[in-house]
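# Dropping a prediction and its sequence here:
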Amino acid sequence: MFQSARLKLTIWYVLISLVVSIIFSLTVYTLLARELQRNEQRLEGRLQLMRGLNPGFRPNFEMHRQDLALTESAVRWYLVYVNLFILLMTSAAGYLLAGRTLSPIKTMVDKQNQFVADASHELRTPLTALKTAVEVSLRDKNLDIKQAKEVLNANLEDVNRLVTLADELLILATLNTVKKQLLEELSLTQVIQDAIKSVKYLGKQKQVKIETTLSEISLVGDRERLLKMLVIFLDNAIKYSPAKSVIRVTAIKTDSKAQVSISDQGAGIGAKDLPHIFERFYRADKSRSKTKIEGYGLGLAIAKEILDLYKGTVAVESRPGQGTTFTIHLPLKIN
């Protein structure tokens, strides 16, 4: 599909260039032809004058007309050659330009197709589990109330996972523009504290302590999106931290940016996984923790989308067995 679109766009580039070139050539040829005719008339006038002054002078009008005709013919051929050269050049340049024009579109379409395929796969897994559980239960003639409740509880877990996936997909779909009406001057320090409160229960379950060193920082941003991003990073740190460990959160102001660091004492991330952790649906081959981590691999992708939207950046430092540090940089003002 991409190759076909590239060829079609190339043809349009060539046709437009060729039409412009032909119009320009016709204009040049018309002006030159008129100028040659005027020169011919002036030359004949001068020769007639010289003949009048010198009766013995015999000008060769036919030779001059042939010279002018040859000149006119040469101009025509030059213009033909120029147009052929332009045709060849625009064909090559048009093909390259079409490729560069369509390349971002192709990348976007490929990502979209991959996203749809991954989302379909992730949706299919819990749906298949639901369908299988219901079918098996319906066929079991000896199913009692206790077993039925167990099936319903398992189905409810699958439904909750589907709801979570749908919510995350919806967030990704709506993260396309900065909503100016939601921008406000706010305390990043307070947003960080609110994010910590949001994950407080999860931390208590694993007896993970969160230590903070926060400078007072104000910036312009969308509070809900910033809160969502910080909750994702904190939730991720808690999930992959061992029990009774410590997560350290620091926030400082550097020039025109705010820097937030979140460090955990988890198992770390392998070098082969680091370049991919912000990709949608990406999960490491080996879990960073000894226990199974629930999720679809969309959290960090959402956080990165929010950062990109607000011109922020994130750096990751991690080594297996030594924990992971996410360092976030946010501009204090959004242009």
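Right, received. Where do you want to start? Keep in mind the model is a prediction, meaning the values are calculated, not measured. Numbers count the residues shown, from 1 in each chain.

# contacts, neighbours, all on C-alpha from now
OK.

# Which strand or helix spans Gln48?
Element membership for Gln48 (DSSP states H and E) is helix 2-53.

# Whichever helix or strand comes after that helix packs against which elements?
Going down the chain from helix 2-53, the next helix or strand is helix 61-139, by DSSP H and E. If contacts are counted by 3 or more C-alpha pairs under 8 Å, 6 or more residues apart in numbering; DSSP states H and E, helix 61-139 sits against helix 2-53, helix 145-174.

# Next one for the comparison:
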Amino acid sequence: MSKNEHNDLVLESMHELRYFNQQLKNFSEQLCIDLNADKVDQNKVIDMKSHQADKLRNLAISIANLSQLFTTRIDFIDVELNPNVIEQLPIQKVNVYGKFDKAKKMLHSLSRKKKVKVQIKSDVKDSRIIEAYSIIDILPYLLLDNAVKYSPERNQVDIEFVYYDDCVQIEICSEGPFVGADEIKKLSDKHYRGRNALKIDGCVGRGLGLYFVEYIAELHDIDISYKSEKYQYEIDGVPYSNFAVSLRVPLQ
């Protein structure tokens, strides 16, 4: 890796880690507010209703999950610096549905802020287990984060699981900026962002999410494809259409 490539990796990694850290900060601050952390050392009992307690439990889970994402992202940096490191990463039993459900919960604050509903359709009784490297944790998160981030407000992201004997088929459908046929194959290129995505005010990115997704997918023999239907409407001059991500996860 050249010096310039090394510097780029540092900048890209810092961008991603800052993003995770901001979310962690938001969750932690909300937890402190809900727990009345300013009352420490005053010997006051925490008194709350059941729905408030559930909110705190969800915040605690989100903080723990984000901590795991930090670890996963750092593992990914190790792999980029030295591809041979992948052989040293732990292989774990992974519940495919569970990873997407966790990502959905981690993105709850973002989806609620944008008033975007994330819905998973699956026969959870038929959830499958695969063996995968630990960095697979970041794949569903990046895909759902992308879907929510680019979705117009008051819209919906649908994730559907279909189980076969040899694979799990997953389709993520959402509304997003129209992607031309000439751009589809470029979406997983490092630093590439669609021309219509660039037009959206306040929607920043470095074109790394789908690059990471493609890398992790190839590592696990997961087939992935993208499809953008003909655009249906415009918002602030940006054409939008239905965007679908299809994954075929092989079962051992």
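Structure received. A quick note: this is a predicted structure, and the numbers were derived from the prediction, not measured.

# that older thread, and the helix holding Gln48 of the first structure, how far from the chain's centre?
46 Å (C-alpha atoms, centre = their mean, to the nearest Å).

# Quick one: list the elements packing against it.
Right, helix 2-53 of the first structure is packed against helix 61-139 by 3+ C-alpha pairs under 8 Å, 6+ apart.

# Compute the inter-axis angle for the helix it packs on and helix 2-53.
If you take axes from the mean of the first three to the mean of the last three C-alpha atoms, to 10 degrees, helix 61-139 of the first structure sits at 170 degrees to helix 2-53.

# Report the angle between helix 61-139 of the first structure and helix 145-174.
Going by the same axes, to 10 degrees, helix 61-139 of the first structure is angled at 160 degrees with respect to helix 145-174.

# Could you list the residues in contact with whichever strand in the second structure runs longest?
As assigned by DSSP state E, the longest strand anywhere in the second structure is strand 238-250. Residues from elsewhere that reach strand 238-250 of the second structure (C-alpha atoms under 8 Å, 6 or more residues apart in numbering): 166-178, 196, 199-200, 221-234.

# one more time with 6 Å, if that's ok
When contacts are defined by C-alpha atoms under 6 Å, 6 or more residues apart in numbering, strand 238-250 of the second structure is touched by residues 167-178, 222-229, 231-234.

# And for stretch 57-69 of the second structure?
Defining contact as C-alpha under 6 Å, 6+ apart, one finds that stretch 57-69 of the second structure is touched by Met106.

# Show me what counts as buried in that stretch.
For stretch 57-69 of the second structure, burial by neighbour count (16 or more other C-alpha atoms under 10 Å) applies to Asn58, Leu59, Ile61, Ser62, Ile63, Asn65, Leu66, Gln68, Leu69.

# Stretch 94-106 of the second structure now?
Per 16+ other C-alpha under 10 Å, stretch 94-106 of the second structure contains these buried residues: Val94, Val96, Tyr97, Lys99, Phe100, Asp101, Lys102, Ala103, Lys104, Lys105, Met106.

# Find me the equivalent region of that stretch in the first structure.
Mapping stretch 94-106 of the second structure onto the first structure (TM-score structural alignment) gives residues 186-198.

# Check the mean deviation of the matching stretch from the second structure.
Stretch 186-198 of the first structure, aligned to the second structure and superposed, deviates on average by 1.4 Å (mean C-alpha distance after the TM-score superposition for the first structure).

# Give me the mean distance between the strand or helix carrying Thr250 of the first structure and the second structure.
Here Thr250 of the first structure, judged by DSSP H and E, is contained in strand 246-254. When the second structure is overlaid, strand 246-254 of the first structure sits 0.9 Å from its aligned residues on average, using mean C-alpha distance after the TM-score superposition for the first structure.

# In the second structure, which residues correspond to that strand?
With TM-score structural alignment applied, strand 246-254 of the first structure matches the range 156-164 in the second structure.

# for the matching stretch, the distance to its chain's centre please.
Computed by C-alpha atoms, centre = their mean, the chain-centroid distance of stretch 156-164 of the second structure equals 15 Å.

# Surely Thr213 of the first structure is within a strand?
Yes - if the criterion is DSSP: H, G, I helix; E, B strand; the rest coil, then Thr213 of the first structure is within a strand.

# For it, what is the corresponding residue in the second structure?
Per TM-score structural alignment, Thr213 of the first structure is aligned with Lys121.

# nearest spatial neighbour of that match, skipping sequence neighbours?
Using C-alpha to C-alpha, 6 or more residues apart in numbering and skipping residues adjacent in sequence, the residue nearest Lys121 of the second structure is Glu160, 4.8 Å away.

# thought that neighbour was touching Glu171?
Yes - using C-alpha atoms under 6 Å, Glu160 of the second structure is in contact with Glu171, at 5.3 Å.

# Would you mind measuring from the residue sitting nearest the centre point of the first structure to Ile86 of the first structure?
Per C-alpha atoms, centre = their mean, the C-alpha nearest to the average position across the first structure is that of Met108, at 6.2 Å. According to C-alpha to C-alpha, to the nearest Å, Met108 of the first structure stands 33 Å off from Ile86 of the first structure.

# Same check on Thr212 of the first structure?
66 Å.

# Ser134 of the second structure versus Tyr192 of the second structure, what's the distance?
26 Å.

# ugh, wrong one, I meant Arg128 of the second structure
17 Å.

# So those two - more neighbours on which side?
Ser134 (19 against 16; other C-alpha atoms under 10 Å).

# Now do stretch 49-63 of the first structure: which range of the second structure does it align onto?
With TM-score structural alignment as the criterion, stretch 49-63 of the first structure doesn't align anywhere.

# for the stretch 1-150 of the second structure, what spans make up the helices?
3-34, 50-81, 96-106, 108-114, 138-150 (DSSP state H, counting those that start in this stretch).

# Make a markdown table out of these and add distance to Phe243 of the second structure.
Putting those into a markdown table (distance: least, C-alpha to C-alpha, whole Å) gives the following:
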| stretch | distance to Phe243 of the second structure |
| --- | --- |
| helix 3-34 | 24 |
| helix 50-81 | 26 |
| helix 96-106 | 18 |
| helix 108-114 | 17 |
| helix 138-150 | 9 |
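
# out of those helices, which comes closest to Gly207 of the second structure?
With C-alpha to C-alpha, the closest approach to Gly207 of the second structure among the helices of the stretch 1-150 of the second structure belongs to helix 3-34: 9.7 Å.

# and the direction of that closest one versus that of helix 96-106, what angle?
Counting by the same axes, to 10 degrees, helix 3-34 of the second structure lies at 70 degrees to helix 96-106.

# Pull out the buried positions in helix 3-34 of the second structure.
Quick answer for helix 3-34 of the second structure (16+ other C-alpha under 10 Å): Leu9, Glu12, Ser13, Glu16, Leu17, Phe20, Gln23, Leu24, Phe27, Ser28, Leu31, Asp34.
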